[in-house]
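**Student:** whatever this is, show me its structure:
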Amino acid sequence: MNHVTKLVLEMGPLVLFFAINSITHNLMTATLVFVLATVVALAVSFLINRTIPMMPLIGGVFVIIFGGLTLYLQDELFIKIKPTIVNLMFAAILFGGLAMGKLFLKLVLETAFQVTDEGWRRLTWRWGLFFVVLAIANEVVWRNFGTDFWVAFKVWAVTPITLLFGLAQVPVILKHQLPEEEKAEA
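**Tutor:** Reported below is the predicted structural model:
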């Protein structure tokens, strides 16, 4: 799958969520579109690759569960707390792995980056803390601002901040890269 298709499948449902909410100012309608677009994106991803990458699958399951609860119970709370729960879950998995001596981030990303275990530990701490910060930010925004602001924050602030945070990790990746001969063995 090319990068543009991957980006559209991963970001498309979220952009549609924002667009529909902006047009209708109705979170229920936007949530319905979000859930349906997520199901379509996962299905298309499967048809193209004969598999669904782990992170989009996990995110998609949470969208379907929390979006479904939002729609079924007609309560915005569920879609608004989804980012908090997902981010805290990711942080707990990363920190729990560290406590058990496991580098779960390495398991997910080692095909993309070959770094030392020390590098993976540093990245795991950083990403774990970042997920906690995202969870706190989500709680502050949905509890203190209107729904339209929360949706815009979710799409236009969290996504770029996450990309910038990822880019800020490049020096750690470069500093802890495996030597070329170890990369070949990995």
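
**Student:** CA only for contacts and neighbour counts going forward, please
**Tutor:** OK.

**Student:** got a list of what the residue positioned nearest the centre of the chain touches?
**Tutor:** Note on the chain: the residue nearest the mean C-alpha position is Gly59, at 6.3 Å, using C-alpha atoms, centre = their mean. With contacts taken as C-alpha atoms under 8 Å, 6 or more residues apart in numbering, Gly59 has the following neighbours: Val86.

**Student:** state the distance from it to Lys183.
**Tutor:** Distance of Gly59 to Lys183, computed by C-alpha to C-alpha, to the nearest Å: 30 Å.

**Student:** one more to put side by side:
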Amino acid sequence: MSPKLKAALDYGPLIVFLAVFLLYRDQDVMLWGQTYPGLILATLVFVPLTVLANAVLWKMTGELSVMQLVTLVVVVVFGGLTVWLNDPRFIKMKPTLIYLTFAALLAIGAALGRNWLGRALGEAIPLSPEGWRILTRRIIWFCLGLAALNEVIWRTQSDTTWVVFKTVGLIVLTMLFFVGNAPLFGRHALQPQDNGDSPR
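**Tutor:** From the prediction side, this is the model:
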């Protein structure tokens, strides 16, 4: 798949979500006889776009990762509740649930001796078994930290602050996390002659 198309499918719904919110954040919109604030309207647009993006991705690649499926289910359920109940708290709790779910899945995999992270990222980041173990622990703590940070921000800050955090802040923090782990990737990178254990 073209990198540009992949990026559009991954980030397009988020960009549209941010744009719709910024356009309507200071006004209410009447739909189906009910008044919706800007955040609810943005969610109403975001959910079907996310479903469409994942459908295109599945059509073109023939598969969706566990992380993509979990995210899709949470978006549909919590986004749907947000619109149905006209209550923005559900969409604000969505990142918390997603990150807690990722942390739990990785922790279960580690406890079972399974390299689930390697299965998801092995082609992009070839690491030794020890490297995957270290990275898995770090990502578990990183996900827990993001879940806690999301709870603090949506409960204490304005809708605008939370939306910018969700659409821009989380991406930036994730990029910084992987940049900060560059030394780990260098120390534990698999060389062509290495015969490290394959991800299970």
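
**Student:** related to what we said a few turns ago, what does the residue nearest to the centre of the first structure correspond to in the second structure?
**Tutor:** Correspondence of Gly59 of the first structure to the second structure, assessed by TM-score structural alignment: Thr71.

**Student:** just the element for its match, please.
**Tutor:** Counting by DSSP states H and E, the element that carries Thr71 of the second structure is helix 66-84.

**Student:** which residue numbers in the second structure go with the lengthiest helix in the first structure?
**Tutor:** Among the elements of type helix in the first structure, defined by DSSP state H, the one spanning the most residues is helix 117-144. When the second structure is aligned by TM-score structural alignment, the counterpart of helix 117-144 of the first structure is residues 129-156.

**Student:** next, the mean deviation of the matching stretch compared to the first structure.
**Tutor:** Mean deviation of stretch 129-156 of the second structure relative to the first structure after superposition (mean C-alpha distance after the TM-score superposition for the first structure): 0.5 Å.

**Student:** how far does that stretch sit from the chain's center?
**Tutor:** Stretch 129-156 of the second structure has its C-alpha centroid displaced from the chain centroid by 12 Å (C-alpha atoms, centre = their mean, to the nearest Å).

**Student:** likewise for stretch 7-21 of the first structure?
**Tutor:** How far stretch 7-21 of the first structure lies from its chain's middle: 13 Å, per C-alpha atoms, centre = their mean.

**Student:** ok but Leu117 of the second structure is inside a helix, no?
**Tutor:** Yes. Secondary structure assignment (DSSP: H, G, I helix; E, B strand; the rest coil) places Leu117 of the second structure inside a helix.

**Student:** so what's it up against?
**Tutor:** Here Leu117 of the second structure is in contact with 106, 132, 136 (C-alpha under 8 Å, 6+ apart).

**Student:** okay, these in TSV with neighbour count and distance to Gly38 of the second structure next?
**Tutor:** TSV is the format used below for the contacts of Leu117 of the second structure (neighbours: other C-alpha atoms under 10 Å; distance: C-alpha to C-alpha, whole Å):
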residue	neighbour count	distance to Gly38 of the second structure
Leu106	20	35
Trp132	25	42
Thr136	21	37
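
**Student:** helices of the second structure, start to end?
**Tutor:** Counting by DSSP H, the second structure has helices at residues 3-24, 38-61, 66-84, 89-111, 116-121, 129-156, 159-164, 170-180, 182-188.
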